[in-house]
Every structure is written in C-alpha cells, then in structure tokens.
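Engineer: Give me a model of this one.
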Amino acid sequence: MSKKKENKIDINNITPEDKMKYEIAEELGLLDRVLSDGWKSLSAKETGRIGGIINKRRHNKK
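Structural biologist: Coordinates of the predicted model:
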C-alpha cells in the first residue's frame, strides 16, 4: 500500500482558520512533520491540543 502524498501548501491561499491551524502547529514544533507527512501523522493528543488552542483563540476574539 502506498502513502498518498499531500500537495504543497500555499500559505497565501488558505482560509484564515487553516492559517491559524498551521501557525499553532508551528508554535508547538509540529509544522515540519505536518508539511512532510500530513495532518494524519499527528497523534490524537497533538491534534486535540491544536484544536483546543484554536477554540481558545476564537473565544478570545469575541
């Protein structure tokens, strides 16, 4: 079974929510792994951490 390789990400051409997700991944030191192996390479704990931070930032904007 071959791994499906994700397309290169154009940071200038993504939604603000996706941009925030990439920024948080970078802050947590996970961006290199996401860019090379995709979001599926992260553990449930790591993705949960990203989701929690996104949620927190959304609530702080209001």
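Engineer: all contacts plus neighbour counts: C-alpha atoms, from now on.
Structural biologist: Noted.
Engineer: and the helix or strand containing Ile53, how far from the chain's centre?
Structural biologist: Per DSSP states H and E, Ile53 falls inside helix 44-61. Going by CA atoms, centre = their mean, to the nearest Å, the spacing between the C-alpha centre of helix 44-61 and its chain's C-alpha centre is 10 Å.
Engineer: And the contacts of it?
Structural biologist: 20-21, 24-25 (CA atoms under 8 Å, 6 or more residues apart in numbering).
Engineer: got the buried residues for that helix?
Structural biologist: Buried positions in helix 44-61, judged by neighbour count with 16 or more other CA atoms under 10 Å: 47, 50, 54.
Engineer: compare with the first, here's sequence two:
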Amino acid sequence: MSKKEKKIDLNNIAPEDKLKYEIAEELGLLDRVLEDGWKSLSAKETGRIGGIMNKRRRKKEDM
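Structural biologist: Alright, predicted model coming up:
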C-alpha cells in the first residue's frame, strides 16, 4: 500500500463523504471502493453516485 492509499475509517469521515459511501453501498460498489479506491469505478458509476448525491441534497433543501 503506497502513502496515497490509506485505509478508510467509515466511522470517522465528513458528512458529505459519508453520503457518498452510503450511496456506493446501496449500488453495490462499496467493496470495490474500499479495496481498490474510487479510481476503480467507471465514469458511469461515479456519475451515478454524483447524480444521486445531488438529488438527495436538493430534496433535503426543499424540506
């Protein structure tokens, strides 16, 4: 494991990052992200995560 690749502590992450990891888990991508990092996902997969994050943020603002 290089310096850049550090183990992710899911209990100690920023709220926005937590949302990103929750969505990755819902889409069945969390294991791959934890194993190989975000770079292992395709553009389509990361775009899907970003789209869902924006949708949830907008929904939260409307409440």
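Engineer: before we move on, back to that, tabulate the buried residues of helix 44-61 of the first structure (CSV), appending distance to Thr15 of the first structure.
Structural biologist: Conversion of these to CSV gives the following (distance: CA to CA, whole Å):
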residue, distance to Thr15 of the first structure
Thr47, 18
Ile50, 16
Ile54, 14
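Engineer: how big is the offset of the helix holding Ile53 of the first structure relative to the second structure?
Structural biologist: With mean CA distance after the TM-score superposition for the first structure, helix 44-61 of the first structure departs from the second structure by a mean of 0.2 Å once superposed.
Engineer: Quick one: buried ones out of the contacts of helix 44-61 of the first structure?
Structural biologist: 20-21, 24-25.
Engineer: Neighbours of the closest residue to Glu6 of the first structure other than its chain neighbours, how many?
Structural biologist: Residue nearest to Glu6 of the first structure in three dimensions, not counting chain neighbours: Gly38, with 6.5 Å by CA to CA, 6 or more residues apart in numbering. For Gly38 of the first structure, the count of nearby residues is 15 (other CA atoms under 10 Å).
Engineer: now the one 3 residues further on
Structural biologist: Residue neighbour count, defined by other CA under 10 Å, stands at 14 for Ser41 of the first structure.
Engineer: what's the answer for Pro16 of the first structure, then?
Structural biologist: Residues lying near Pro16 of the first structure (other CA under 10 Å) number 11.
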